[in-house]
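[1] give me the fold of what follows.
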Amino acid sequence: MVRILYLTAGIIALTLGFIGVFLPLLPTVPFVILAAFCFARSSPRFEAWLLDHRHFGPPIHAWRRNGAIPRYGKWMSTAMLGGSGVIGLFLLPGYWRFVPISVAVISGLWIWSRPDA
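    Sure, this is the predicted structure:
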């Protein structure tokens, strides 16, 4: 039963990661790393496929080795977080407009604190 839950969570995480390729507000790499974590506990075949994937594999390997994030990923996430924060400043009412910018700053600081892959 636990294996099925991990497999389901992995498929959902991978789907969200794929959607994140096209939506700037949804991150891709964290969901792909989560999917690899779930597949490692549920399906060695899916885990191997994800680790061998041309685009998704290298960030997972870098994360597993030393918690590293590729510099390109850091720049892209910073740009997307910044864009989302600015959009929130203009579209949200009152003090809610500061929530996206706060999340962007906190997330960006954490991302840039990780080693480069």
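[2] CA atoms for contacts and neighbours, from now on please.
    Will do.
[3] residues contacting the longest helix along the chain, please?
    The residue-count maximum for a helix in the chain (DSSP state H) belongs to helix 71-91. Helix 71-91 is contacted by residues 24-25, 27, 97-104, 108, 111-112, 116-117 when judged by Cα atoms under 8 Å, 6 or more residues apart in numbering.
[4] and this one, so I can compare the two:
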Amino acid sequence: MPEHIPLHRHRAVRYALLTVGWLCVVLGVIGIFLPVLPTTPFLLLAAACFARSSRRVYLWLISHPRLGPWIRDYLHGKGLPLKAKVYAVSLMWASIALSCYLVALPWARAFMLISALLVSLYILKQKTLPTRRASSNNAHDKQP
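    As a prediction, the model looks like this:
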């Protein structure tokens, strides 16, 4: 539990964060079933929104039996699934490419490209979780 993160003081901001958080949970759940929609980034964003708006909802999310492991793995420094990294970086670069095409200002394009490069490096530097199939095989190997 991120106790060092205070709840936002303004009620309107807390409600906005709750709304964005729930939207991200919905998109993350849809992403479990649709391969083009990333699950992990949406759940991480939802956790960040809930941590600043509602401790009760944050605790529910990170302790959820299906959704919680994605968030807990990241929070405990275990990393992100490879699929999440690929989706996050790919979709970010696709949206940046479209934005650069639509924006005519050279300084704005440069800002977007530098930001995308830095975010990509951050995502790629994160640990990569082993695939679930590989980790389940290892668990069976350890049992007598």
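[5] against structure 2, where does the longest helix of structure 1 fall?
    Using TM-score structural alignment, helix 71-91 of structure 1 corresponds to residues 82-102 of structure 2.
[6] residues of the matching stretch that come out buried?
    Neighbour counts over stretch 82-102 of structure 2 (16 or more other Cα atoms under 10 Å) mark 84-85, 87-89, 92-93, 96-97, 100 as buried.
[7] can you find the partner of Ala35 of structure 1 in structure 2?
    By TM-score structural alignment, Ala35 of structure 1 lines up with Cys49 in structure 2.
[8] what is whichever strand or helix holds its match packed up against?
    Using DSSP states H and E, Cys49 of structure 2 sits in helix 40-53. Under the contact definition 3 or more Cα pairs under 8 Å, 6 or more residues apart in numbering; DSSP states H and E, helix 40-53 of structure 2 sits against helix 11-33, helix 55-63, helix 68-75, helix 82-102.
[9] just send those back as a markdown table, with distance to Asn137 of structure 2 too.
    Formatted as a markdown table, the helices and strands packed on helix 40-53 of structure 2 follow (distance: least, Cα to Cα, whole Å):
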| stretch | distance to Asn137 of structure 2 |
| --- | --- |
| helix 11-33 | 22 |
| helix 55-63 | 25 |
| helix 68-75 | 18 |
| helix 82-102 | 18 |
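[10] out of these, which gets nearest to Asp141 of structure 2?
    helix 68-75 (22.0 Å; Cα to Cα).
[11] relative to helix 40-53, how tilted is that closest one?
    80 degrees (axes from the mean of the first three to the mean of the last three Cα atoms, to 10 degrees).
[12] mean deviation of helix 68-75 of structure 2 from structure 1?
    Once the two are superposed, helix 68-75 of structure 2 sits an average of 1.4 Å from its aligned residues in structure 1 (mean Cα distance after the TM-score superposition for structure 1).
[13] now do the most centrally placed residue in structure 2 against Tyr87 of structure 2, distance only.
    By Cα atoms, centre = their mean, structure 2 has its centre lying nearest to Pro41, at 2.0 Å. Distance, Pro41 of structure 2 to Tyr87 of structure 2, by Cα to Cα, to the nearest Å: 9 Å.
[14] how far away is the residue lying closest to Ala117 of structure 1 once chain neighbours are set aside from Leu5 of structure 1?
    Leaving aside its chain neighbours, Ala117 of structure 1 sits nearest to Pro70 (4.4 Å; criterion: Cα to Cα, 6 or more residues apart in numbering). Per Cα to Cα, Pro70 of structure 1 is found 30 Å from Leu5 of structure 1.
[15] among these two, which residue is more densely surrounded?
    More neighbours surround Pro70 than the other of Pro70 of structure 1 and Leu5, with 16 against 13 (other Cα atoms under 10 Å).
[16] wait, that one sits on Trp112?
    No: counting by Cα atoms under 8 Å, Pro70 of structure 1 does not reach Trp112; the two are 10.2 Å apart.
[17] all set now, cheers.
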